[in-house]
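Novice: need the 3D shape of this:
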Amino acid sequence: MPSSTQTLLVNGRKFTLDADPKMPVLWALRDLIGLTGTKFGCGAGLCGACTIHLDGKPVRGCLTSLSQVQGKQVTTIEGLEADKLKAQWLEHNVPQCGYCQAGQLMSAAALLASTPKPSEQQINEAMVGNICRCGTYPRIKAAIQAASEA
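Specialist: The predicted structure follows:
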C-alpha cells in the first residue's frame, strides 16, 4: 500500500498519519490512533460493529476509506456525547457481551440527532444492519424510545 500524509479530525482532535488513502478508517482509528472502541465485526459493512459518525451521519468504518474522511469530522464511541441515550442503555440493561454496543449506540445517537421523537418504524429502519448476537433488540428499542422521551 502506498502511503501518504492523511489528516483526520477525530472527536475534535487533529491527527496526521502516514497511511494509504485507501485504508479503511476503522484500521486507522484502532491501529494508528489507538481508539479501540470501534470494533471490527464482519469487514463487509453488514454487522454495524464499526459504525462511526462522519459529519454526524452513521457510516461503516470498515467500508469508509481515509480519503473519504478528509476534511470531515469523524466521531467515534469515545467522543459520543449522548448522555440521555447512554443512561437509558444502562437503565434497560442493554449490554451483554458488549461487542456490538459501540455500533448500536452510534446508530441510535445518529437517529435521535436527526429525529428526536422517532416512531417504532423509524427506530427499526435506523437500527437495521446492527447485529446483536445476544439478541437484546427489544431492550435496544426500549432504550431508544425512553431516551427520546427523556
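Novice: contacts, neighbours, all on C-alpha from now
Specialist: Noted.
Novice: and the strands in the protein?
Specialist: Taking DSSP state E, the strands of the chain run over residues 4-10, 13-19, 51-54, 57-60, 73-75.
Novice: winner for burial among the ones you listed?
Specialist: strand 51-54 (a mean of 26; mean count of other Cα atoms under 10 Å).
Novice: please give me the structure for this one as well, since I'd like to look at both together:
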Amino acid sequence: MAGSKYFNSYLHVNGEEREVHFRAADTLLTVIREELGLTGTKYGCGNGDCGACTVNVDGWPQKSCLMLAIEALDKEILTIEGLKFTPIQQAYVEKNAFQCGFCTPGFIMNAHSLLSLFPDADDETIQDWMESNICRCTSYQEMMEAFHSVKNQR
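Specialist: Below is the predicted model:
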C-alpha cells in the first residue's frame, strides 16, 4: 500500500520471540491472527464489547481488537494457544462450559488472568471480571462452575 508505514519487529508471544511485519494501524488481533497464524484469538465485534479477542498482556486481560500491535512491543503476550493443559482449560471441558466455543478462548484468557492476579477474588469481583465477555449461547452457569472448581483447588 503506497504511503503505508510498515514495521519489522518482534513480539514476545507465548514465551517465544516472534518476528512480525505490520502497519502502524494494525491491531494486535490482526497481527496475532494473520501474521502469526494464532487463530484461537477470535474476531467478534471489533469494538471491545464481546471479549472474544481477549489475550493477556503482561498478565492482564486485554481486548486485542482495541490495542495496536505497536503498543505490544516489549510486552509479554499470552494467547489461548499458550495455555495448553492448564487447569482452567480442563475445567471448561469437565464442566461443559461452552456450546459453540467461539467465545471460549476469550473467557478462558480472562479467567486465567483473574485466577493469577487475584486468586482469592470474591464473588462480586469474579462476576465483574467475567461480565467483560459475552456468550451468545448462554453457558454462563457452567463457566462459573469451571472457574470456581479451579479456584477451590488452590
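Novice: please name whichever of the strands of structure 1 is nearest to Cys100 of structure 1.
Specialist: strand 51-54 (9.5 Å; Cα to Cα).
Novice: how close does the closest one sit to structure 2?
Specialist: Comparison of strand 51-54 of structure 1 with structure 2 after fitting gives an average deviation of 0.3 Å (mean Cα distance after the TM-score superposition for structure 1).
Novice: and that strand, which stretch of structure 2?
Specialist: With TM-score structural alignment applied, strand 51-54 of structure 1 matches the range 54-57 in structure 2.
Novice: who's in contact with that stretch?
Specialist: Here stretch 54-57 of structure 2 makes contact (Cα atoms under 8 Å, 6 or more residues apart in numbering) with 41, 61-64, 72, 75-80, 105-107, 109-110, 113.
Novice: quick one: residues contacting Gln101 of structure 1.
Specialist: Contacts of Gln101 of structure 1 (Cα under 8 Å, 6+ apart): 49, 95.
Novice: can you find the partner of it in structure 2?
Specialist: So, by TM-score structural alignment, Gln101 of structure 1 is matched to Thr104.
Novice: again with Thr7 of structure 1
Specialist: By TM-score structural alignment, Thr7 of structure 1 lines up with Tyr10.
Novice: for that match, give its distance to Ala52 of structure 2.
Specialist: Noted for Tyr10 of structure 2: a distance of 24 Å to Ala52 of structure 2, by Cα to Cα, to the nearest Å.
Novice: quick one on the thing from earlier: wait, the match of Thr7 of structure 1 sits on Glu19?
Specialist: Yes. Assessed by Cα atoms under 8 Å, Tyr10 of structure 2 is found in contact with Glu19 at 4.4 Å.
Novice: one step back: wait, which of the strands of structure 1 is closest to Tyr137 of structure 1?
Specialist: Here strand 51-54 is closest among the strands of structure 1 (Cα to Cα), at 16.9 Å.
Novice: roughly how far is that closest one from the heart of the chain?
Specialist: Here strand 51-54 of structure 1 is found 5 Å from its chain centre; the criterion is Cα atoms, centre = their mean, to the nearest Å.
Novice: what does stretch 109-119 of structure 1 give?
Specialist: The answer for stretch 109-119 of structure 1 is 15 Å, by Cα atoms, centre = their mean.
Novice: now stretch 144-154 of structure 2
Specialist: On Cα atoms, centre = their mean, the centre of stretch 144-154 of structure 2 falls 19 Å from that of its chain.
Novice: and what of stretch 91-104 of structure 1?
Specialist: 12 Å.
Novice: then stretch 109-116 of structure 2?
Specialist: 9 Å.
Novice: what of stretch 45-64 of structure 1?
Specialist: On Cα atoms, centre = their mean, the centre of stretch 45-64 of structure 1 falls 6 Å from that of its chain.
Novice: same question, stretch 41-57 of structure 2
Specialist: Worked out by Cα atoms, centre = their mean, stretch 41-57 of structure 2 lies 7 Å from the chain centre.
Novice: equivalent analysis for stretch 105-121 of structure 1, please.
Specialist: Distance, centroid of stretch 105-121 of structure 1 to centroid of chain: 13 Å (Cα atoms, centre = their mean).
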